[in-house]
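*Asks:* No sequence on hand, only this structure:
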């Protein structure tokens, strides 16, 4: 009797040796005092060993994997998180989001957090401007924040952040600028509005090990145009999501981190020069766009 793989036959004796090792490692976590930690470590061991056995991992490949993870650690700092990037391009981030954000009626769908959120984004008033000097076409974004039964949610904290028209977030520049990000609060009727920028497609950072992996596997690093949101309110599940630009060609090509959902694709309607802005802002001869994003929060728990 032999146990076959996609690579070469494995004798019954060899398969038994490999399984015995897996069983010993799994058993080593049996006395872990935290039941959840025990579950995680034992499942990780089983799946990791199963992967190694399925692909018949070579020692050279193992060494290359260790070097890859080491390089990811070296390039990570307080402004760049290569391991989040790795999680994103493997779809692990989106799968974790799917597991932790089950469907709840008409609640807005969640998507990836991304590596460029900053906790210290400035506060702007409702109707303010998040651009902070970032380049791009001005875009008026408005909507409501409600619960799944349509009840308005006042004072919801809305964090928003995005790249400029060149595809860079403020933290990717070396001059400590704060641009393209802010937070604001919904009003007593659950309404919110702000000026941002019409999102543009851009590549995720691909000058490190994750980029090398994408190139080696003939995958594009480009993300579909998007604007990030994180919305929090007492009694409701925190929502991390984006909105995407309807008509963006990258939507047909694919999003490098698998974050696109049809419900999050919104029209950004370009307005002719001279069309009055919702708040009376004078944009001179500059075109602008507007979109609407009504946010529905799921109840906590």
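*Replies:* Looks like it came in fine. Keep in mind it's a predicted model, so treat the numbers as computed, not measured.
*Asks:* going forward, measure contacts and count neighbours with C-alpha atoms only.
*Replies:* Noted.
*Asks:* what residue is smack in the middle of this protein?
*Replies:* Compute the mean C-alpha point of the chain, and by Cα atoms, centre = their mean the closest residue is residue 112, 2.1 Å away.
*Asks:* Now do the same contact list for that one.
*Replies:* Residue 112 is in contact with 88, 93-94, 97, 240-242, 257, 259, counting by Cα atoms under 8 Å, 6 or more residues apart in numbering.
*Asks:* Please repeat the previous calculation with a cut-off of 7 Å.
*Replies:* Taking Cα atoms under 7 Å, 6 or more residues apart in numbering, we find residue 112 in contact with 93-94, 240-241, 259.
*Asks:* Now intersect those residues with the strands, please.
*Replies:* Here DSSP state E is the test, and the contacts of residue 112 give 240-241 as lying in strands.
*Asks:* could the contacts of residue 112 go into TSV alongside distance to residue 174 and neighbour count?
*Replies:* Putting the contacts of residue 112 into TSV (distance: Cα to Cα, whole Å; neighbours: other Cα atoms under 10 Å) gives the following:
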residue	distance to residue 174	neighbour count
93	28	21
94	30	21
240	27	21
241	27	25
259	28	25
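*Asks:* Including distance to residue 134, could the contacts of residue 112 go into CSV?
*Replies:* Formatted as CSV, those follow (distance: Cα to Cα, whole Å):
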residue, distance to residue 134
93, 28
94, 28
240, 23
241, 21
259, 24
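*Asks:* Of the contacts of residue 112, just say which sits nearest to residue 209.
*Replies:* Using Cα to Cα, residue 93 comes nearest to residue 209 of the contacts of residue 112, at 17.8 Å.
*Asks:* Can you give me the distance of that closest one to residue 259?
*Replies:* 9 Å (Cα to Cα, to the nearest Å).
*Asks:* Then residue 28?
*Replies:* 37 Å.
*Asks:* likewise residue 54?
*Replies:* Residue 54 is 29 Å from residue 259, where distance means Cα to Cα.
*Asks:* related to what we said a few turns ago, looking at the contacts of residue 112, which is nearest residue 135?
*Replies:* Checking the contacts of residue 112 one by one against residue 135 (Cα to Cα), the nearest turns out to be residue 241, at 22.8 Å.
*Asks:* for comparison:
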């Protein structure tokens, strides 16, 4: 078969006919059809296609042990959130993107510990419960938490300023599914703009900012894990997140508290900021058990 504009797609799809894995074959056939349709629609010049290959090469070359530019590209194109939404559950807390900064292992911490190792801002207490879809508390749930500083930087972005593990913690809920830890209120911040993804945003007139948030990953036995955020209510960019991750149900009040007894219980002084964020986990699918 001659390889022409009209026959190209069928020729490539046919080349995958002997693929042993049914799912892999489905993926490659669909990818081929959609990609070929895209090329026919755009009709790129050779120079434009070379520029596209160069862009993807630069994205890969920007990745290292503490930075994931391909995740960032997936995020700003809305692909990460689309995948999360397709795989989410109506029974549990809404899921959001992992983001490019979950690149180091969070240190083990005890309930009530502070993940703020700098100690420069007003103390903030984050507390809540992990629950099953029917409202039953989920004890011994693993909570992986990470966030930026009040100035908008993650520890991996400032290795000479922040101690490793600052803003991160791995907790387990108590026998009633409760958790609490001390921190600072995070800031809104720009995603990294010094790489190819940043240049793409600039070229397309898009801002790079994310609203203030705290990341969570929750794991409990016989339940589906969830990756989510607690977004700070009233934060700039809460209506225009550069990675499309904001969901209304995840916007959380961070309120000023003068409650002396609460402050003493959490090991802080008044005034402090308090946020309550419950996480509901959907049941694990039967086929996964």
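*Replies:* Right, received. Where do you want to start? Everything numeric here is computed off the predicted structure, so don't read it as measured data.
*Asks:* wait, is residue 199 of structure 2 part of a helix?
*Replies:* Yes: Residue 199 of structure 2 forms part of a helix when assessed by DSSP: H, G, I helix; E, B strand; the rest coil.
*Asks:* dump the residue contacts of the counterpart of it in structure 1.
*Replies:* Correspondence of residue 199 of structure 2 to structure 1, assessed by TM-score structural alignment: residue 212. Residues counted as contacts of residue 212 of structure 1 (Cα under 7 Å, 6+ apart) are residue 206.
*Asks:* for structure 2, what's the longest strand?
*Replies:* strand 124-132.
*Asks:* Residue 86 of structure 2: how many residues sit nearby?
*Replies:* 9 (other Cα atoms under 10 Å).
*Asks:* returning to what we had before: nearest to residue 301 of structure 1, of the contacts of residue 112 of structure 1?
*Replies:* Scanning those for proximity to residue 301 of structure 1, where the rule is Cα to Cα, the winner is residue 240, at 15.9 Å.
*Asks:* Residue 113 is in contact with the closest one, correct?
*Replies:* Yes: here residue 240 of structure 1 reaches residue 113: they are 6.2 Å apart, a contact under Cα atoms under 7 Å.
*Asks:* before we move on, back to that, what range in structure 1 matches the longest strand of structure 2?
*Replies:* Taking TM-score structural alignment, strand 124-132 of structure 2 hits residues 139-147 over in structure 1.
*Asks:* what's the mean distance for that stretch versus structure 2?
*Replies:* For stretch 139-147 of structure 1, the mean deviation from structure 2 after alignment is 0.7 Å (mean Cα distance after the TM-score superposition for structure 1).
*Asks:* which parts of that stretch are buried?
*Replies:* Buried residues in stretch 139-147 of structure 1, counted by 16 or more other Cα atoms under 10 Å: 139-147.
*Asks:* same check, this time on stretch 33-45 of structure 1
*Replies:* Buried-residue list, stretch 33-45 of structure 1, by 16+ other Cα under 10 Å: 38, 41-42, 45.
*Asks:* same thing with stretch 294-301 of structure 1?
*Replies:* For stretch 294-301 of structure 1, burial by neighbour count (16+ other Cα under 10 Å) applies to 295-298.
*Asks:* Kindly report the same for stretch 85-97 of structure 2.
*Replies:* Neighbour-count burial for stretch 85-97 of structure 2 [16+ other Cα under 10 Å]: 85, 88-89, 92-97.
*Asks:* ok, now stretch 192-199 of structure 2?
*Replies:* Across stretch 192-199 of structure 2, burial judged by 16+ other Cα under 10 Å covers 192, 196-198.
*Asks:* what's the closest of the residues you listed to residue 269 of structure 2?
*Replies:* Among the buried residues of stretch 192-199 of structure 2, and counting by Cα to Cα, the member closest to residue 269 of structure 2 is residue 192, at 34.9 Å.
*Asks:* Go ahead and confirm that closest one touches residue 200.
*Replies:* No: in terms of Cα under 7 Å, residue 192 of structure 2 does not count as a neighbour of residue 200; the distance is 11.6 Å.
*Asks:* check contacts around the closest residue to residue 126 of structure 2 other than its chain neighbours.
*Replies:* Ranked by Cα to Cα, 6 or more residues apart in numbering and with sequence neighbours excluded, the top spatial neighbour of residue 126 of structure 2 is residue 275, at 4.9 Å. Contacts here follow Cα under 7 Å, 6+ apart; on that basis residue 275 of structure 2 touches 125-127, 252-255.
*Asks:* Would you mind giving those residues as a markdown table with distance to residue 184 of structure 2 added?
*Replies:* Output for the contacts of residue 275 of structure 2, formatted as a markdown table (distance: Cα to Cα, whole Å):
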| residue | distance to residue 184 of structure 2 |
| --- | --- |
| 125 | 8 |
| 126 | 9 |
| 127 | 13 |
| 252 | 15 |
| 253 | 14 |
| 254 | 11 |
| 255 | 12 |
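*Asks:* Show me which of these is closest to residue 268 of structure 2.
*Replies:* Using Cα to Cα, the contacts of residue 275 of structure 2 come closest to residue 268 of structure 2 at residue 125, 8.3 Å.
*Asks:* Help me confirm that that closest one comes into contact with residue 183.
*Replies:* Yes: using Cα under 7 Å, residue 125 of structure 2 is in contact with residue 183, at 6.2 Å.
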